[in-house]
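> coordinates only, no sequence provided:
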């Protein structure tokens, strides 16, 4: 008898990071046949993760287009993934998180009556415009999936409130912690994997590094301009340096605003996006993280780094409740004040750094693989 076929669908760097431990764990079970399909919603950033994880996708739709609208991307994803499913005829489709790829993958599977497993299920901000469009993407996947792998009990409770069958909800932890710890171990064994930051580490020796990432659509415009001004004021301190990998978002607002405001500042390194090993090392080097990213809210606490979240809401309230993260919005003065507090108040910074990380223990992928393989 042939093994059940699992089709794992992903398209962005965060999906790849959070799914490569699942793919490895599924293969280790020996009970299922694993096939992978990438949409390349993020081409370059996706390929970086595929390389470090030694993953070679079975199908690559390569759907990224410059200036692509969400509706055009959704249509192309839906038809392209549908064609892959018709050819592969999987017994189950596995999607992750909140991307347009995850939403379209779940919908294409539903149209073919193929069951869906959702990794990182149940995250909710309660605001359909923050994060946008991710909040709605998750809500579309939820009623389709028949396996919900919630990273925390809070996420599981959100699903229960939406009348998702409690028997289909499993609290597993977040696979990003699996990926982070695995990658950190690789770097420890082979420092050359992240040696590209040696120059910056030397340049900023003796300074406390603030790691900045920003790319959210809802921050485009005035929000991004305020973030840039705040970062410049932080970098004006002689004891601080800013490491800022600029996300290659197709909206020119991100790169142009940051270049205009921050490009010539001696205490700021505006650099190309980091591959995952270098990003993990950057987290290790920094004193704190200033970010609007969802993943950083989970990753930084695993390495004992406080996170200031430049958003008005978060679908990861567990970090706020645990004290590992703090919402600061996009108000320039508020951002600067909160960063200075962590720089100047040792006790406040230590309290965030020592707080328990609520997002997992590094064994989520194994739990998920066992549940998928046994069809629970």
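Received it, and whenever you're ready, just let me know what you need. Please read these numbers as outputs of a predicted model, since none were measured by experiment.

> going forward, measure contacts between C-alpha atoms and count neighbours the same way
Noted.

> list the contacts of the nearest residue to residue 271 once chain neighbours are set aside.
The shortest distance from residue 271 to any non-neighbouring residue, by Cα to Cα, 6 or more residues apart in numbering, is to residue 245 (4.8 Å). By Cα atoms under 8 Å, 6 or more residues apart in numbering, the contact list for residue 245 reads 212, 213, 270, 271, 272, 273, 274.

> need the buried ones from those selected in PyMOL.
The buried residues among these can be selected in PyMOL (16 or more other Cα atoms under 10 Å) with this line:
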select buried, resi 212+213+270+273+274
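
> quick one: which of the contacts of residue 245 sit in strands?
Of those, the ones assigned to strands by DSSP state E are 212, 213, 270, 271.

> separation between the last one and residue 64?
What it means is residue 271. As for residue 271, its distance to residue 64 is 22 Å (criterion: Cα to Cα, to the nearest Å).

> can you tell me how far residue 113 is from residue 93?
10 Å.

> neighbour-wise, which of these two wins?
Neighbours were counted for residue 113 and for residue 93 using other Cα atoms under 10 Å; residue 93 has more, 25 against 12.

> so the more buried one touches residue 109, yeah?
Yes: assessed by Cα atoms under 8 Å, residue 93 is found in contact with residue 109 at 6.7 Å.

> who touches both of these two?
115, 116.

> helix, strand or coil for residue 31?
coil (DSSP: H, G, I helix; E, B strand; the rest coil).

> what's the burial count for it?
For residue 31, the count of nearby residues is 17 (other Cα under 10 Å).

> one more: residue 73?
17.

> which ones are touching it?
So residue 73 contacts 63, 100 (Cα under 8 Å, 6+ apart).

> if we can go back for a sec, same list (the contacts of residue 245) but as a markdown table, adding distance to residue 6.
A markdown table is the format used below for the contacts of residue 245 (distance: Cα to Cα, whole Å):
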| residue | distance to residue 6 |
| --- | --- |
| 212 | 37 |
| 213 | 34 |
| 270 | 40 |
| 271 | 38 |
| 272 | 35 |
| 273 | 31 |
| 274 | 30 |
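
> and the comparison structure, right after this:
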């Protein structure tokens, strides 16, 4: 009998955990694999929330988060810490996701040991190494190393082929974030209390259309954040609308938003939400304003238009399909585009009903089959 392949899945942030727990579930249930999990805890609290709700128990927890650490210091600690875990585990594959420092360092540590790397959500490209920063370079580094590229869409797969990645290693699997969203919405349907913490806000804003907002990108710090805050303030002045804004812990976000939006009747500045409550926010919102990557994928799965407050996106499929629109950080444009969706039913319907290009909820199974066949 052939020994099971040992798969070491490495991640450190909440978005990575969300996109990898469906794959971990599949690997753990399949006798062809010996699944091992290592977390860096690049985002400690938000990561732990997803681990708890998904039932994933790491075999290794590096707990590397320290206040105000520089990217180079974090990368150095990741590289040596993850390398030590790989020396202990001796996996057949290292699985990384996306474009974080943890993913990049995990791929590098595996490369130094000649361990094959599988990259989940491979091939995203904005074409600008400073937008998003440092994620664009992180994912290009992983793309140069990986032996298996699990592209979420054909657009992402084609980006890899243009970089001369061997076509035989590139596979369109869909995005596991849709698997995760289906899983969590199913849980909430069975256990409503999992996302019951927004009930007071639902009651407070009853009869109003909810605008969900998330913002945290480094390239928007400073003037960009101030413009986003100004736009949200203007939209919140509408009598028929209300804003729910889980505010990122970074002081570059918190200070700006608290000063500009604190105390407004139609704005709820709340703490970052755990995964069930964020899924509930998506579901109850009329539209989303975001500079996040993941929201561009998740909101369309629930029929919610997304206005992307960035100059570029590595997820052009949503823009092409019509589920998302790039609006940058100009306050007037953000307000104009949101107003159009709120006031023009046809414009809203065109975005809400557009086909979601990011997956069908069966991506994790496809990735597991690729690992088994490799």
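Good, I have the coordinates. Every value quoted in this text rests on a predicted model; they were computed, and no experiment measured them.

> map the residue nearest to residue 271 of structure 1 onto structure 2.
Using TM-score structural alignment, the equivalent of residue 245 of structure 1 in structure 2 is residue 246.

> measure its match to residue 238 of structure 2 for me?
Residue 246 of structure 2 is 20 Å from residue 238 of structure 2, by Cα to Cα.

> residue 47 of structure 2 now?
On the measure of Cα to Cα, residue 47 of structure 2 and residue 238 of structure 2 end up 35 Å apart.

> so which of the two has more stuff around it?
residue 47 (23 against 13).

> mean distance, the helix or strand containing the more buried one to its aligned residues in structure 1?
Element membership of residue 47 of structure 2, judged by DSSP states H and E, is helix 44-54. When structure 1 is superposed, helix 44-54 of structure 2 averages 0.5 Å from its matched positions, counting by mean Cα distance after the TM-score superposition for structure 1.

> which strands or helices does that helix pack on?
If you count contacts as 3 or more Cα pairs under 8 Å, 6 or more residues apart in numbering; DSSP states H and E, helix 44-54 of structure 2 packs onto helix 14-28, helix 275-284.

> deepest of the ones you listed, which one?
The highest mean neighbour count among the helices and strands packed on helix 44-54 of structure 2, using mean count of other Cα atoms under 10 Å, belongs to helix 14-28: a mean of 22.

> just give me the neighbour total for residue 292 of structure 2.
Counted with other Cα under 10 Å, residue 292 of structure 2 comes out at 17.

> for residue 18 of structure 2, see how far away it is.
Taking Cα to Cα, one finds residue 292 of structure 2 at 14 Å from residue 18 of structure 2.

> try residue 171 of structure 2
Taking Cα to Cα, one finds residue 171 of structure 2 at 21 Å from residue 18 of structure 2.

> wait, residue 249 of structure 1 touches residue 215, no?
Yes: counting by Cα under 8 Å, residue 249 of structure 1 touches residue 215, with 6.7 Å between them.

> neighbour count for those two, which is higher?
Per other Cα under 10 Å, whichever of residue 249 of structure 1 and residue 215 has more neighbours is residue 215, with 19 against 16.

> ok, the residue nearest to the more buried one when sequence neighbours are not counted - contacts?
Excluding its sequence neighbours, the residue lying closest to residue 215 of structure 1 (Cα to Cα, 6+ apart) is residue 247, at 6.1 Å. For residue 247 of structure 1, the contacting residues are 213, 214, 215, 254, 255, 272, 273, by Cα under 8 Å, 6+ apart.

> quick one: the longest helix seen in structure 1 to structure 2 mean distance?
Looking across structure 1 with DSSP state H, the single longest helix is helix 70-88. Superposing on structure 2 and averaging over aligned pairs (mean Cα distance after the TM-score superposition for structure 1), helix 70-88 of structure 1 comes out at 0.6 Å.

> residues in structure 2 aligned with that helix?
Taking TM-score structural alignment, helix 70-88 of structure 1 hits residues 71-89 over in structure 2.

> quick one: buried residues of that stretch?
In stretch 71-89 of structure 2, counting by 16+ other Cα under 10 Å, buried: 74, 75, 77, 78, 79, 81, 82, 83, 85, 86.

> still on that earlier bit, just the contacts of residue 247 of structure 1 now: which is nearest residue 362 of structure 1?
Minimum distance to residue 362 of structure 1 across the contacts of residue 247 of structure 1 is 23.7 Å, recorded for residue 213 (Cα to Cα).

> show the contacting residues for the most centrally placed residue in structure 2.
Central residue of structure 2 (Cα atoms, centre = their mean): residue 294, 3.3 Å from the mean position. Residues in contact with residue 294 of structure 2 (Cα under 8 Å, 6+ apart) are 15, 177.

> mind listing the strands for the stretch 201-350 of structure 1?
According to DSSP state E, counting those that start in this stretch, the stretch 201-350 of structure 1 carries its strands in the segments 208-213, 240-245, 268-271, 288-291, 307-309, 325-327.
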